[in-house]
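Engineer: Prediction below, plus the sequence it came from.
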Amino acid sequence: MSTSEPRLRIAMQKSGRLSEDTQKLLKLCGLKLNLSDRRLLAHVSNMPIDIMRVRSSDIPGLVMDGVCDLGIVGDNTLEEEELDRQLKGNKSEYIRTTSLDFGGCRFSIAMPEEFEYTGLACLDGLRFATTYPQLLNRFAKANGINVEFCLLKGSVEVAPRVGLADGICDLVSTGATLEANGLKEVAEVFRSKASLIQRADPLCEEKQAILDTLLPRVHGVMKAKESKYIMLHAPKDKIAEVSKLMPGTETPTILPLAERDNMVAVHVVATETFFWETMEQLKALGCHSILVMPIEKMMG
């Protein structure tokens, strides 16, 4: 392969909560990754794609500056960088290509357990330790309160106990870390998931062709995770009632059964949750052999 051949460059988290999910997504999209802990730039062996493995906080800037063509990053990190660049007058354009179904978390204000929280107004004039000051400031302005902040890149939870701040504004998952440090969550500032973003500048023809192949695969993997394949045997005279219970967006496929003139096989892709109650309703209509199976990939 010629080293001059254009290669699509994707930035992803080197290590952390998004790294494993990102690798899984890329592999489900058919990319053969050759990752090593010590290598920050890895080559995909079966497509002209390079993977740059960096800190999450670096990903938005790499895409906005055009160093990388794509990036997979949490919305909290993305919007914090966008707000910060806008404040400084720096380039902040990008395209949010796809919202992904992993990396979910919430960005919340937490106060010492003894603090009497009566509403957002009681936070006016207080000082907060945070890694995301721009998100906090946007929230404060939108709710008509004034806050101060001290910027910390780690160990944010300790700030109130050592007198650095009155409270904190940080990412929360289970709340166990807050509880262990004598804090309680009082207000949600921002809810985040991972996103696939693209640089704002147009890609060259060769890179655009690679992206046009990759994006349908990403969308197919996302759609497959939200869907189930349902198979069952149903009485032929109950097809209309069975179809109404199916949570799919497409018309069910009806197939004859060998030596069973009164029964048919029904197949459908369900894009909504398929509950036990629905299965019980189907059984009450005379259906049997009801199977609900996961889907790995979808296209078209």
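Structural biologist: Here it is on my side, so go on. Here the structure is a predicted model, which is why all the values come from computation and not from measurement.
Engineer: C-alpha only now, for contacts and for neighbours.
Structural biologist: Noted.
Engineer: Report all helices and strands that the helix or strand Ser108 falls within contacts.
Structural biologist: Ser108 belongs to strand 105-112 when assigned by DSSP states H and E. The contact analysis (3 or more C-alpha pairs under 8 Å, 6 or more residues apart in numbering; DSSP states H and E) places strand 105-112 against strand 167-172, strand 183-192.
Engineer: After the longest one, which helix or strand is next?
Structural biologist: Past strand 183-192, further along toward the C-terminus, the next helix or strand under DSSP H and E is strand 194-199.
Engineer: Give me the buried positions along that next one.
Structural biologist: Ala194, Ser195, Leu196, Ile197, Gln198, Arg199 (16 or more other C-alpha atoms under 10 Å).
Engineer: do you know how far the last one is from Asn76?
Structural biologist: Taking C-alpha to C-alpha, to the nearest Å as the measure, Arg199 falls 18 Å from Asn76.
Engineer: coming back round to it: how about the strand holding Ser108: buried residues?
Structural biologist: Cys105, Arg106, Phe107, Ser108, Ile109, Ala110, Met111, Pro112.
Engineer: which among the residues you listed gets closest to Ala265?
Structural biologist: Cys105 (41.5 Å; C-alpha to C-alpha).
Engineer: Please tell me I have it right and that closest one contacts Lys193.
Structural biologist: Yes. The criterion here is C-alpha atoms under 8 Å, and Cys105 meets it with Lys193 at 6.5 Å.
Engineer: picking up where we left off before, of the helices and strands packed on strand 105-112, flag the one that's most buried.
Structural biologist: Among the helices and strands packed on strand 105-112, ranked by average contacts under mean count of other C-alpha atoms under 10 Å, first place goes to strand 167-172 (a mean of 25).
Engineer: tell me the contacts of Arg127?
Structural biologist: By C-alpha atoms under 8 Å, 6 or more residues apart in numbering, the contact list for Arg127 reads Val147, Glu148, Phe149, Cys150, Ala165, Asp166, Gly167.
Engineer: Quick check: closest non-adjacent residue to Met293.
Structural biologist: Excluding the flanking residues, the one nearest Met293 by C-alpha to C-alpha, 6 or more residues apart in numbering is Tyr229, at 5.1 Å.
Engineer: what's in contact with the helix of greatest length in the chain?
Structural biologist: Longest helix in the chain, counting residues (DSSP state H): helix 205-225. The contact list for helix 205-225 (C-alpha under 8 Å, 6+ apart) reads 6-8, 25-26, 28-29, 48, 98, 100-101, 294-299.
Engineer: How far does it sit from its chain's centre?
Structural biologist: Remark: helix 205-225 is offset 16 Å from the chain centroid, using C-alpha atoms, centre = their mean, to the nearest Å.
Engineer: try stretch 220-238
Structural biologist: 24 Å.
Engineer: hang on, the earlier thing: mind listing what's buried along the longest helix of the chain?
Structural biologist: Lys207, Ile210, Leu211, Leu214, Arg217, Val218, His219, Gly220, Val221, Met222, Lys223, Ala224.
Engineer: so where do the strands sit in the stretch 1-150 of the chain?
Structural biologist: Assigned by DSSP state E, counting those that start in this stretch, the stretch 1-150 of the chain shows strands spanning 8-13, 41-43, 49-54, 70-74, 94-99, 105-112, 127-130, 148-151.
Engineer: try it against this one:
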Amino acid sequence: MSLTTSLPDVSDRMLFAVPKKGRLYDHCLGLLNNIGIEFNRKPRHDIALVSNLPIALVFLPAADIATYVAKGNIDIGITGLDIIRESQTEDDVAELMRLGFGKCKLQVQAPVANASATSAQDLVGKRIVTSFINLTRKRFAELEGVSEDKMKTQVRFVSGSVEAACGLGLADGIVDLVESGDTMRAAGLHAIDTILDTESVLITNKHMQFPEMAQIIRQRVEGVMTARRFVLCQYNIAREGLERACAITPGRQAPTVTSLEQPGWVGVSVMVEKKQLADKMDQLKLAGATDILVLQIANARA
């Protein structure tokens, strides 16, 4: 039975899946708020109707979202890139954009006490425990140079507390997600290989029913992401220094330049990446700019 047949009154709404808990949940709620999606989720309900758009939010385990989107039960969803690759659905979903949160690494880890294990190659033929069976088997089959059905490495599935497997004598190494690395270090492990750099991704079904609404969501998310990356920088400069200043701050497309009441001077308004801001301000000052101001951007559209 498809998911839509069990949900009342959603046939005219785009189904938007978000993780119901876990490391992506809070980020997703913040994103929904920032893109103007208004809803009221009742306690213990996994479906919420959006009041200001023809959308129904469906709260699902992050591990299931890629599969539902791939099969067409869900139109659009947010999940991790690691989950898409592990569920082997990348050919059946369209990736709209990477969202920049939930970043971590899927890594091969070995006990620090095992001085002989300094790379994933050193664990070939050994026991590996993970909740990412498909990605792990693929990686070790590549290291062995054989097909997965002929590999010697023993890959076993566990659903939680993967980091405890080596200490309990169940494995010689593990494959798990690493964010800060604190849990890994506390368990006496260290990373010896990175299989995948992952983050949250906005995906859709390739044959979805509501492409116009999906495009609206994509534009709104892009606006929020642009606002997170950029600030609006404003400054005054003598017209003869304008070319140099614009070379320092070219903006996303081009700076906005306006004439000032003071003859020979102009005002410039331009978007600057936050990570480059301090350096750009130093360069502008050396170029003769004055009254340099920085304003936060709440939202944007390209």
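Structural biologist: The structure has been received and is ready for your questions. Only a predicted model underlies this, so the values are computations on that prediction, with no experimental measurement involved.
Engineer: re earlier: now the second structure: which of the contacts of Arg127 of the first structure match?
Structural biologist: For the contacts of Arg127 of the first structure, the contacts that persist in the second structure are Val147, Glu148, Phe149, Cys150, Ala165, Asp166, Gly167, with contact defined as both residues aligned by TM-score structural alignment, their matches' C-alpha atoms under 8 Å.
Engineer: any idea how far the third one is from Asp84 of the first structure?
Structural biologist: In this structure, Phe149 of the first structure and Asp84 of the first structure are 15 Å apart, going by C-alpha to C-alpha.
Engineer: cool, and the fourth one?
Structural biologist: Remark: distance between Cys150 of the first structure and Asp84 of the first structure (C-alpha to C-alpha) = 15 Å.
Engineer: cool, the last one as well?
Structural biologist: Between Gly167 of the first structure and Asp84 of the first structure the distance, using C-alpha to C-alpha, works out to 22 Å.
Engineer: Likewise for the second one?
Structural biologist: Separation of Glu148 of the first structure from Asp84 of the first structure (C-alpha to C-alpha) stands at 16 Å.
Engineer: still on that earlier bit, now which residue in the second structure aligns to the residue nearest to Met293 of the first structure?
Structural biologist: Aligned by TM-score structural alignment, Tyr229 of the first structure pairs with Leu232 of the second structure.
Engineer: try Asn262 of the first structure
Structural biologist: Match for Asn262 of the first structure (TM-score structural alignment): Gly264.
Engineer: Doesn't Gln283 of the second structure belong to a helix?
Structural biologist: Yes. Counting by DSSP: H, G, I helix; E, B strand; the rest coil, Gln283 of the second structure is found in a helix.
Engineer: Just to check, it is in contact with Ile248?
Structural biologist: Yes. At 7.1 Å, Gln283 of the second structure counts as touching Ile248 under the criterion of C-alpha under 8 Å.
Engineer: Need the counterpart of Ala63 of the second structure in the first structure.
Structural biologist: So Ala63 of the second structure corresponds to Ser57, using TM-score structural alignment.
Engineer: What is the neighbour count of that match?
Structural biologist: 16 (other C-alpha atoms under 10 Å).
Engineer: show me the contacts for the nearest residue to it once chain neighbours are set aside.
Structural biologist: The spatially closest residue to Ser57 of the first structure, leaving aside those adjacent along the chain, is Thr77, at 6.1 Å (C-alpha to C-alpha, 6+ apart). Neighbour list for Thr77 of the first structure: Ser56, Ser57, Pro60, Tyr132 [criterion: C-alpha under 8 Å, 6+ apart].
Engineer: What separation do you get for Leu285 of the first structure and Pro235 of the first structure?
Structural biologist: 8 Å.
Engineer: what do you get for Ser15 of the first structure?
Structural biologist: Ser15 of the first structure is 53 Å from Pro235 of the first structure, by C-alpha to C-alpha.
Engineer: Looking at those two, which has the bigger crowd around it?
Structural biologist: Counted by other C-alpha under 10 Å, Ser15 of the first structure and Pro235 do not tie: Pro235 has more neighbours, with 18 against 13.
Engineer: What lines up with Leu15 of the second structure in the first structure?
Structural biologist: So, by TM-score structural alignment, Leu15 of the second structure is matched to Arg9.
Engineer: Cys28 of the second structure now?
Structural biologist: In the first structure, Cys28 of the second structure lands on Thr22 (TM-score structural alignment).
Engineer: quick one, which of Phe149 and Asp84 of the first structure is more surrounded?
Structural biologist: Phe149 (22 against 16).
Engineer: returning to that earlier point: hmm, the match of Cys28 of the second structure is touching Met12, no?
Structural biologist: Yes. Contact status for Thr22 of the first structure versus Met12: in contact at 7.2 Å, counting by C-alpha under 8 Å.
Engineer: Neighbour count for the two, which is higher?
Structural biologist: Neighbours were counted for Thr22 of the first structure and for Met12 using other C-alpha under 10 Å; Met12 has more, 24 against 20.
Engineer: does Glu241 of the first structure belong to a helix or a strand, and which?
Structural biologist: Going by DSSP H and E, Glu241 of the first structure is part of helix 239-245.
Engineer: Identify each buried residue in that helix, please.
Structural biologist: Ile239, Val242, Ser243.
Engineer: now swap in stretch 67-87 of the first structure and tell me
Structural biologist: By neighbour count with 16+ other C-alpha under 10 Å, stretch 67-87 of the first structure contains the buried residues 68-85.
Engineer: cool, stretch 155-170 of the second structure as well?
Structural biologist: Buried residues in stretch 155-170 of the second structure (16+ other C-alpha under 10 Å): Val155, Arg156, Val162, Glu163, Ala164, Ala165, Cys166.
Engineer: Please list all residues in contact with the counterpart of the fourth one in the first structure.
Structural biologist: Just to be clear, that refers to Glu163 of the second structure. Alignment note (TM-score structural alignment): Glu163 of the second structure maps to Glu157 of the first structure. Neighbour list for Glu157 of the first structure: Ile168, Thr177, Leu178, Asn181, Leu183 [criterion: C-alpha under 8 Å, 6+ apart].
Engineer: Give me the three-state assignment for Glu157 of the first structure.
Structural biologist: Going by three-state DSSP: Glu157 of the first structure is helix.
Engineer: now do the one 4 residues further on
Structural biologist: Secondary structure for Arg161 of the first structure, judged by three-state DSSP, is coil.
Engineer: how close does it sit to Ser108 of the first structure?
Structural biologist: For Arg161 of the first structure relative to Ser108 of the first structure (C-alpha to C-alpha), the value is 18 Å.
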